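Visitor: Need coordinates for the following:
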Amino acid sequence: MQWQTLAATLFPRGHAIVQRDDFLCGSAQVGADIIEVIGTTGHAPIGVEIALAQAQAILRIVREHPRRAILLLIDTQGQRLRRRDEMLGINSYMAHLGKCVDLARRRGHKVIGLVYDQALSGGFIASGLMADACYALPGATIRVMGLAAMARITKVPEERLAELAASNPVFAPGPENYLRMGGLEAIWDGDLAAHLAQALACDGVEDTRSALGQQRGGRRLAQPVIDAILEGRHVRAA
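Guide: Next up is the predicted model:
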């Protein structure tokens, strides 16, 4: 889906989102409230420039619009794979972006992520997965690492990984699998404006992704491990 079509659907009362290269930024009306919108388009590769632009936009919102909700529109092919970006320290730029999202949350900004097209690897981790809650459209493409790349890294044959992906969402791409793992709060279909209004009205501030993954059968051990660690801390404290 083109971002212009998405914005018209999400914001029937109007918006002032502008596109600069692959970077999206602006404000929009949701009910009686104004929200800020930051995002990417064109399957944007996240290099140092766009990571810094997103971070600067978030810091500006924190400074100029205290506690105003932020919507992250996500369409990225992940970290830009260029020697220049690596030499400039793209990992630090993306870490800075993630820290800015966390700062906004700590300052009282509701942060919502929406994968409307493609979300891959580090570009997704530093944006949608840093939000209070992340959602996706049904046709979105989501994965942290493709099976071919995973095979090269893990030395496990791609055919074996494909077999595992058929039954284990950890190995499989797609919004349905990330929903099962708890990485997505929900998949939005139908009235997108209503879905957005409902998400912004939600008061939840705790990170429940591990608990959701356990409930949905996609990540069965993350929450038990967390509970065991917390229980151990309580025992030592006593």
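
Visitor: C-alpha from now on. contacts and neighbour counts both.
Guide: Fine.

Visitor: Hmm, Tyr116 is touching Ile74, no?
Guide: Yes. Using CA atoms under 8 Å, Tyr116 is in contact with Ile74, at 6.1 Å.

Visitor: Who has more neighbours out of these two?
Guide: Per other CA atoms under 10 Å, whichever of Tyr116 and Ile74 has more neighbours is Ile74, with 30 against 24.

Visitor: Surely that one is within a strand?
Guide: Yes. Under DSSP: H, G, I helix; E, B strand; the rest coil, Ile74 sits within a strand.

Visitor: ok, and the closest non-adjacent residue to it?
Guide: Nearest residue to Ile74, sequence neighbours excluded (CA to CA, 6 or more residues apart in numbering): Val115, at 4.7 Å.

Visitor: How much space separates the one you found from Arg68?
Guide: Distance, Val115 to Arg68, using CA to CA, to the nearest Å: 21 Å.

Visitor: Now do the contacts for the residue lying closest to Trp3 once chain neighbours are set aside.
Guide: Distances taken as CA to CA, 6+ apart put Thr41 closest to Trp3, at 7.0 Å, once the chain neighbours are dropped. Neighbouring residues of Thr41 by CA atoms under 8 Å, 6 or more residues apart in numbering: 3, 22-24, 74-76.

Visitor: Make JSON lines out of the residues you listed and add distance to Phe171.
Guide: Formatted as JSON lines, the contacts of Thr41 follow (distance: CA to CA, whole Å):
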{"residue": "Trp3", "distance to Phe171": "29"}
{"residue": "Asp22", "distance to Phe171": "29"}
{"residue": "Phe23", "distance to Phe171": "30"}
{"residue": "Leu24", "distance to Phe171": "31"}
{"residue": "Ile74", "distance to Phe171": "21"}
{"residue": "Asp75", "distance to Phe171": "21"}
{"residue": "Thr76", "distance to Phe171": "20"}
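
Visitor: pretty sure Phe23 contacts Thr40?
Guide: Yes. Look at Phe23 against Thr40 with CA under 8 Å: they come within range, at 4.7 Å.

Visitor: Here is the second sequence; please produce its structure so I can put it next to the first one:
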Amino acid sequence: MTLAEILASLFPEGHSVNVADGLITGHGPLDGRDLSVVGVDGDTPLGIEGALTLSAAVLATVRAGGAAPILVLVDSDSQRMSRRDELLGLNECLAHLAKALLLADAQGHPTIGLIYGHSAAGAFIATALATRVLVALPGANPSVMDLPSVARVTKLPLEKLETMAKSTPVFAPGLDNMVQAGAVQAVLDPVQPLGPQIAALITDLPRQDDRDALGKARGGRPVAHDIAARVVEAARA
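Guide: All right, here's what the predicted structure looks like:
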């Protein structure tokens, strides 16, 4: 689905969502309340200006009070890997965006990520993975790091990594692997209106991040949940 199709399916009565330089901001009515929308469209790389623009939109929703949900729509490239952005603190700007989304969630604004295209690396982490729940549309292509990049970092042959990826979902890119690892909670039905599907997600939002439990139940991350529980138990002791 294109962004225009997604917005029409979400808001059949109209909306005030705009796109400028690949950045999505605005609002729309959903299930009797206002839904704040931010995100990245058109496989756009996320640079310092984009990260700060989206952060400002999220924080504006927080300052407005209430409990307006925030929907993060994602079709991005990775972060904008330019010397300029790196020197100006791109890592801090991406972290600021992720923390703004976490703050919004802690202040009572349910955060839902919806990936409908590509996303990778820091841009994926600071947007889609910083929400309480992440869902996807068929055809989405998320990855924390693609296999050629993993090969460069680990110095392992690409062919070996491709073989490993077939049996280790937590290690591999792609939507199916993200679902099995629990990073993506569900794949939405593009044939049905998206508004009710998003509204149902908000109503049934888990009280805390349960992606490690999903990964264990689906067989994609068999040990993460138990290790996290042991860390929490040790910290409390």
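
Visitor: And Val115 and Arg68 of structure 1? Which one has more around it.
Guide: Val115 (28 against 18).

Visitor: Okay, and the more buried one sits in which element?
Guide: Following DSSP states H and E, the helix or strand that holds Val115 of structure 1 is strand 111-120.

Visitor: next one: Leu7 of structure 2
Guide: helix 3-10.

Visitor: which residues sit against that helix?
Guide: For helix 3-10 of structure 2, contacts defined as CA under 8 Å, 6+ apart pick out 14-15, 30, 41, 193-196.

Visitor: out of those residues, which are inside helices?
Guide: Members of the contacts of helix 3-10 of structure 2 lying in helices (criterion: DSSP state H): 194-196.

Visitor: quick one: the alignment partner in structure 1 of Ile202 of structure 2 from Asp227 of structure 1, how far?
Guide: Aligning on TM-score structural alignment places Ile202 of structure 2 opposite Leu200 in structure 1. According to CA to CA, Leu200 of structure 1 and Asp227 of structure 1 sit 29 Å apart.

Visitor: and these two? which has more neighbours close in?
Guide: For the pair Leu200 of structure 1 and Asp227, the greater number of neighbours falls to Leu200 (19 against 12), based on other CA under 10 Å.

Visitor: average offset between the longest strand seen in structure 2 and structure 1?
Guide: In structure 2, ranked by residue count with DSSP state E as the criterion, the top strand is strand 33-46. Aligned to structure 1 and superposed, strand 33-46 of structure 2 gives a mean residue distance of 0.8 Å (mean CA distance after the TM-score superposition for structure 1).

Visitor: Pull out the buried positions in that strand.
Guide: Using 16 or more other CA atoms under 10 Å as the test for burial, strand 33-46 of structure 2 gives 35-46.

Visitor: just the strands in structure 1 please.
Guide: 18-20, 23-30, 33-40, 44-46, 70-79, 111-120, 133-136, 141-143, 186-187.

Visitor: so can I have TSV of these showing distance to Ala104 of structure 1?
Guide: Converted to TSV, the strands of structure 1 look like this (distance: least, CA to CA, whole Å):
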stretch	distance to Ala104 of structure 1
strand 18-20	21
strand 23-30	16
strand 33-40	12
strand 44-46	20
strand 70-79	9
strand 111-120	8
strand 133-136	14
strand 141-143	25
strand 186-187	22
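
Visitor: Arg60 of structure 1: which of the ones you listed is closest?
Guide: Proximity to Arg60 of structure 1 (CA to CA) singles out strand 33-40 among those, at 10.5 Å.

Visitor: contacting residues around the closest one?
Guide: 17, 22-29, 54, 57-58, 61, 68-76.

Visitor: repeat that for 7 Å
Guide: Under the criterion CA atoms under 7 Å, 6 or more residues apart in numbering, residues 22-29, 54, 68-76 lie in contact with strand 33-40 of structure 1.

Visitor: likewise stretch 186-204 of structure 2?
Guide: 9-11, 30-31, 110, 135-138, 179.

Visitor: ok, now stretch 93-108 of structure 2?
Guide: Under CA under 7 Å, 6+ apart, the answer for stretch 93-108 of structure 2 is 48, 51-52, 54-55, 58-59, 62, 67, 111, 126-127, 130-131.

Visitor: ranking the residues you listed by neighbours, who comes first?
Guide: Going by other CA under 10 Å, Thr127 tops those with 30 neighbours.

Visitor: I'd like the distance between the nearest residue to it once chain neighbours are set aside and Ile125 of structure 2.
Guide: Nearest residue to Thr127 of structure 2, sequence neighbours excluded (CA to CA, 6+ apart): Ala98, at 6.4 Å. In this view, Ala98 of structure 2 and Ile125 of structure 2 are 8 Å apart by CA to CA.

Visitor: what about those two, which has more around it?
Guide: Ala98 (24 against 20).

Visitor: that older thread, switch the contacts of helix 3-10 of structure 2 over to JSON lines; also include distance to Ala120 of structure 2.
Guide: Formatted as JSON lines, the contacts of helix 3-10 of structure 2 follow (distance: CA to CA, whole Å):
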{"residue": "Gly14", "distance to Ala120 of structure 2": "31"}
{"residue": "His15", "distance to Ala120 of structure 2": "28"}
{"residue": "Leu30", "distance to Ala120 of structure 2": "29"}
{"residue": "Asp41", "distance to Ala120 of structure 2": "13"}
{"residue": "Pro193", "distance to Ala120 of structure 2": "27"}
{"residue": "Leu194", "distance to Ala120 of structure 2": "24"}
{"residue": "Gly195", "distance to Ala120 of structure 2": "26"}
{"residue": "Pro196", "distance to Ala120 of structure 2": "28"}
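
Visitor: can you tell me which two in those residues are farthest apart?
Guide: Most distant of the contacts of helix 3-10 of structure 2, by CA to CA, are Asp41 and Pro196, 22.3 Å apart.
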